[in-house]
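[1] attaching a predicted model along with its sequence, questions to come.
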Amino acid sequence: MRIVSGNYGGRPLKTLEGKLTRPTSDKVRGAIFNMIGPYFDGGRVLDLFAGSGGLSIEAVSRGMSSAVLVERDRKAQAIIKENIAMTKETEKFQLLEMDANTALPQLSGPFDLVLLDPPYAKEEIIKNIEQLCQGNLLSDEVMVVCESDKSVDLPEEIADLGIWKQKVYGISKVTVYVR
């Protein structure tokens, strides 16, 4: 795996061995950013189930100012630290070593881009988006990008966000919510 485009384009990304995380493939990551960007002029990213950190590192590579990555798994945290070090701009990244439910009440917004790729997607995505809205953690122009299995049907609206775009890539479905 590698960073697809931007300042870190072409640099390799490390991923976890085994089935603990499901890293987003280069192809799907590139498609996601072509769908929502493909480039940004600043802003803050929240990656709530960071895995290897590839999605949020890609977002910063494409122009986001900074990223907060949340990951509970110790092995994944070590991989994220290596991937952040590869950028040579570690000050742009903050890794919170905890689960999403612990992190959400501790976060301060606003975030302009939120990346959600949780296990057990539908239940977590709905709950997480509701918590983000209740905590005033989202900017007015926020995009919430949800990656799930293609069989998962997310509601048209969650809190004050509605589906803007939705597309299936192989076994994955990407749903983008906006205000």
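    Structure received.
[2] make it CA atoms for all contacts and neighbour counts henceforth
    Noted.
[3] relative to Ser172, how far out is Arg22?
    11 Å (C-alpha to C-alpha, to the nearest Å).
[4] same check on Gly42?
    In this view, Gly42 and Ser172 are 28 Å apart by C-alpha to C-alpha.
[5] most centrally placed residue in this structure?
    In the chain, the centroid-proximal residue (C-alpha atoms, centre = their mean) is Leu115; its distance is 2.5 Å.
[6] ok now the host helix or strand of it, how far from the chain's centre?
    Using DSSP states H and E, Leu115 falls within strand 111-116. When distances are taken as C-alpha atoms, centre = their mean, to the nearest Å, strand 111-116 is centred 6 Å away from the chain's centroid.
[7] let's bring in a second model and compare:
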Amino acid sequence: MRIIGGQFRGLHLAPVGEGDAKAHLRPTSDRVRESIFNLLINGGYGDPITGARVLDLFAGTGALGLEAVSRGASRVAFVDDGAAARALLRRNIELTRTMGVTDVWRRDAMRMGPNRGAGYSLVFLDPPYRMGLGEKALASCVEGGWIAPSALVVWEEGVPPVAPQGFDMLDQRSYGDTVVTILRAGE
């Protein structure tokens, strides 16, 4: 697993092996991550990465958020309640030397609570597949004010999710057993 583009391009992240079933660690493959960022950059959404405040839910290794930082995001908040995931995430933050622009929160993504700061303009949502957790996390983020108006949400799932009320589906593509859906939040 490595960073695909930007200032950290080619940097190898901490190894996960085959993943950790107990911790639900299933890192986004380099190929799928590259496809996601190509969709964001070339999808007609302007430049959703440079200067963005990014919220990485079910962050796992943090590869999606760190890829965003590598490509110019101003800040990334990583949310994961798993100890194994947070340990890997902290190691990857050390490897990229991004301590000053990242936050790691031990929090249940389905119970975010109120946001005390500005909303996030780019949200990565990569829950354990086929458990309905993405819908719950997105609802929690909307309720707590975590998502900025017109924010983009990149949702990885095992089956095509339906766009929740208040979101428009912009794109949906399959990569093997992964379905990537891009949503835009309402104003």
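    Perfect, thanks for sending it. These figures come from a predicted structure and were not determined experimentally.
[8] quick one, what contacts the equivalent of the residue nearest to the centre of structure 1 over in structure 2?
    Superposed on structure 2 with TM-score structural alignment, Leu115 of structure 1 falls opposite Phe124. Applying C-alpha atoms under 8 Å, 6 or more residues apart in numbering, we find Phe124 of structure 2 in contact with Val54, Leu55, Asp56, Leu57, Leu64, Gly65, Val153, Val154, Trp155.
[9] what's near enough to touch the fourth one?
    Applying C-alpha under 8 Å, 6+ apart to Leu57 of structure 2 gives the contacts Phe78, Val79, Asp80, Ala109, Val123, Phe124, Leu125, Asp126, Pro127.
[10] hmm, 6 Å instead?
    Val79, Phe124, Leu125 (C-alpha atoms under 6 Å, 6 or more residues apart in numbering).
[11] which residue lines up with it in structure 1?
    In structure 1, Leu57 of structure 2 lands on Leu48 (TM-score structural alignment).
[12] what's the nearest residue to that match if we skip its chain neighbours?
    Val70 (4.9 Å; C-alpha to C-alpha, 6 or more residues apart in numbering).
[13] which residues does the longest strand along structure 2 contact?
    Across structure 2, the longest stretch assigned as strand under DSSP state E is strand 147-157. Residues outside strand 147-157 of structure 2 that contact it (C-alpha under 6 Å, 6+ apart): 119-126, 129, 178-187.
[14] how about the helices in structure 2?
    30-42, 63-70, 83-96, 133-144 (DSSP state H).
[15] and His171 of structure 1, how many neighbours does it have?
    Not His; residue 171 of structure 1 is Ile. 9 (other C-alpha atoms under 10 Å).
[16] what do we get in structure 2 for it?
    Residue correspondence to structure 2 (TM-score structural alignment): Ile171 of structure 1 is matched to Asp177.
[17] again, but for Phe33 of structure 1
    Aligned partner of Phe33 of structure 1 by TM-score structural alignment: Phe37.
[18] how many neighbouring residues does that match have?
    20.
[19] what of the one 5 residues further on?
    Residues within reach of Asn42 of structure 2, counting by other C-alpha under 10 Å, total 11.
[20] now the contacts of Phe124 of structure 2 in TSV, with distance to Gly134 of structure 2?
    TSV is the format used below for the contacts of Phe124 of structure 2 (distance: C-alpha to C-alpha, whole Å):
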residue	distance to Gly134 of structure 2
Val54	17
Leu55	14
Asp56	12
Leu57	9
Leu64	16
Gly65	17
Val153	11
Val154	11
Trp155	8
